[in-house]
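[1] coords please:
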Amino acid sequence: MTGTSMEFSFNDKALRADLRERLSKLENPEPFLKSIGEEFASAGGVINQRFKYERGPDGTPWAPLSESQRRRRQKRYGNAPMTILRMRGYLAGSINYQVGGSSLTIGAGKEVEDYAAIHQFGGKAGRGLKAVIPARPYLGFSDGDLDSIEEHLMQQL
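    Next comes the predicted model:
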């Protein structure tokens, strides 16, 4: 997969051991991994809901648009909604997943690579790197997401 993606690992050794043991019982992990990919990266999936409700994986609301950004949008688009990261829908529309063997990658497409990264992690952007973009994470797993993944895995066993 090209573009922006993140790799997550579980820091809890007991959880990792438990998941590893359960995954080892699957003859073919690909159907399980595809079901997780669909749940998170499909058009109506978990990540799409984060864009809709403008919240990160942990439920924290994204930083609001700056006043200067609001003025620019008002001038350019009139009374268009002041949505965050959804003005044209390119980023949300590029979210995809790829399964390869026992690996699942979820991320944004190559066509929005720079835009995806700056909004996930935050940083300086624009002419002369004068604009400071706050992090507005959309990739990642909440505790509830991990519970859902565990439920999927239990259904596969």
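[2] only C-alpha atoms for contact and neighbour calcs from this point on.
    Will do.
[3] so the residue nearest the centre of the chain, which state does it fall into?
    For the chain, Leu139 is the residue whose C-alpha lies nearest the centre (C-alpha atoms, centre = their mean; 2.4 Å). Secondary structure assignment for Leu139 (DSSP: H, G, I helix; E, B strand; the rest coil): coil.
[4] please provide the structure for the following sequence as well, for comparison with the first:
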Amino acid sequence: MASDNLVNITINDESLRRSLRALDLAATDLGPVMRKIAGTLLAETQFNFLDEGRPGWIPSLAAQKRDGQTLQDTGRLMGSIATDHDDRQAAVGTNVIYGAVHQFGGLIGRNKTFKLPARPFLPMTESGELQPDVVVPILDTIVRHLESAARR
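    Model prediction:
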């Protein structure tokens, strides 16, 4: 007799299951999100050039003489920035030979007598960590990637 009072409700949870499968794939196949992170690293590097460092660089004598921006005389260094990624990592860098001395500072000149200060254009600190201004954009990239996957 008690079974006469039962109400059966069937919930169609296929869209929820599909979203969960997409989230699982997005969290397992990291290649697409690493490509997006590489793009974010590129954008943040470009912001470093446009903002003349974060924190700000010591202005170069050449930029002061020409009333221009530091590290942007010809645009070659900024234009050389490239990205790479695979399913485990995202990278940004340059193949311009003088990029390292601008990033880390060092001695330059004929007899290595002039000390060039570090002007880190790549979004990393001296200890190799992401710059604080870059952490949130990277996390936002990951969140947007997962949200997009969940909506599929």
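[5] what's the burial count for the aligned residue in structure 2 for Asp145 of structure 1?
    Mapped onto structure 2 by TM-score structural alignment, Asp145 of structure 1 lines up with Val134. When neighbours are defined as other C-alpha atoms under 10 Å, Val134 of structure 2 has 19 of them.
[6] distance check, Val134 of structure 2 against Ala22 of structure 2.
    Val134 of structure 2 sits 27 Å away from Ala22 of structure 2, taking C-alpha to C-alpha, to the nearest Å as the criterion.
[7] what sits against His152 of structure 1?
    Shown in contact with His152 of structure 1 (C-alpha atoms under 8 Å, 6 or more residues apart in numbering): Phe32, Ser35, Ile36.
[8] the match of Asp145 of structure 1 and Gln46 touch, don't they?
    No: the pair Val134 of structure 2 / Gln46 is not scored as a contact, 11.8 Å apart, by C-alpha atoms under 8 Å.
[9] tell me who's in contact with Trp62 of structure 1.
    Contacts of Trp62 of structure 1 by C-alpha under 8 Å, 6+ apart are Glu54, Arg55, Gly56, Ile84, Ala135, Arg136, Pro137.
[10] check Ile95 of structure 1 too.
    Ala41, Ser42, Ile47, Ile106, Gly107, Ala108, Gly109.
[11] restricted to strands, list these.
    Within those, residues falling in strands by DSSP state E are Ile106, Gly107, Ala108.
[12] quick check, nearest of these to Gln156 of structure 1?
    Proximity of those to Gln156 of structure 1 was ranked by C-alpha to C-alpha; the top entry is Ile106 with 20.5 Å.
[13] setting aside sequence neighbours, what's the nearest residue to the aligned residue in structure 2 for that closest one?
    Ile106 of structure 1 maps onto Val92 in structure 2, with residues paired by TM-score structural alignment. Counting by C-alpha to C-alpha, 6 or more residues apart in numbering, the nearest residue to Val92 of structure 2 once its immediate chain neighbours are dropped is Thr83, at 4.4 Å.
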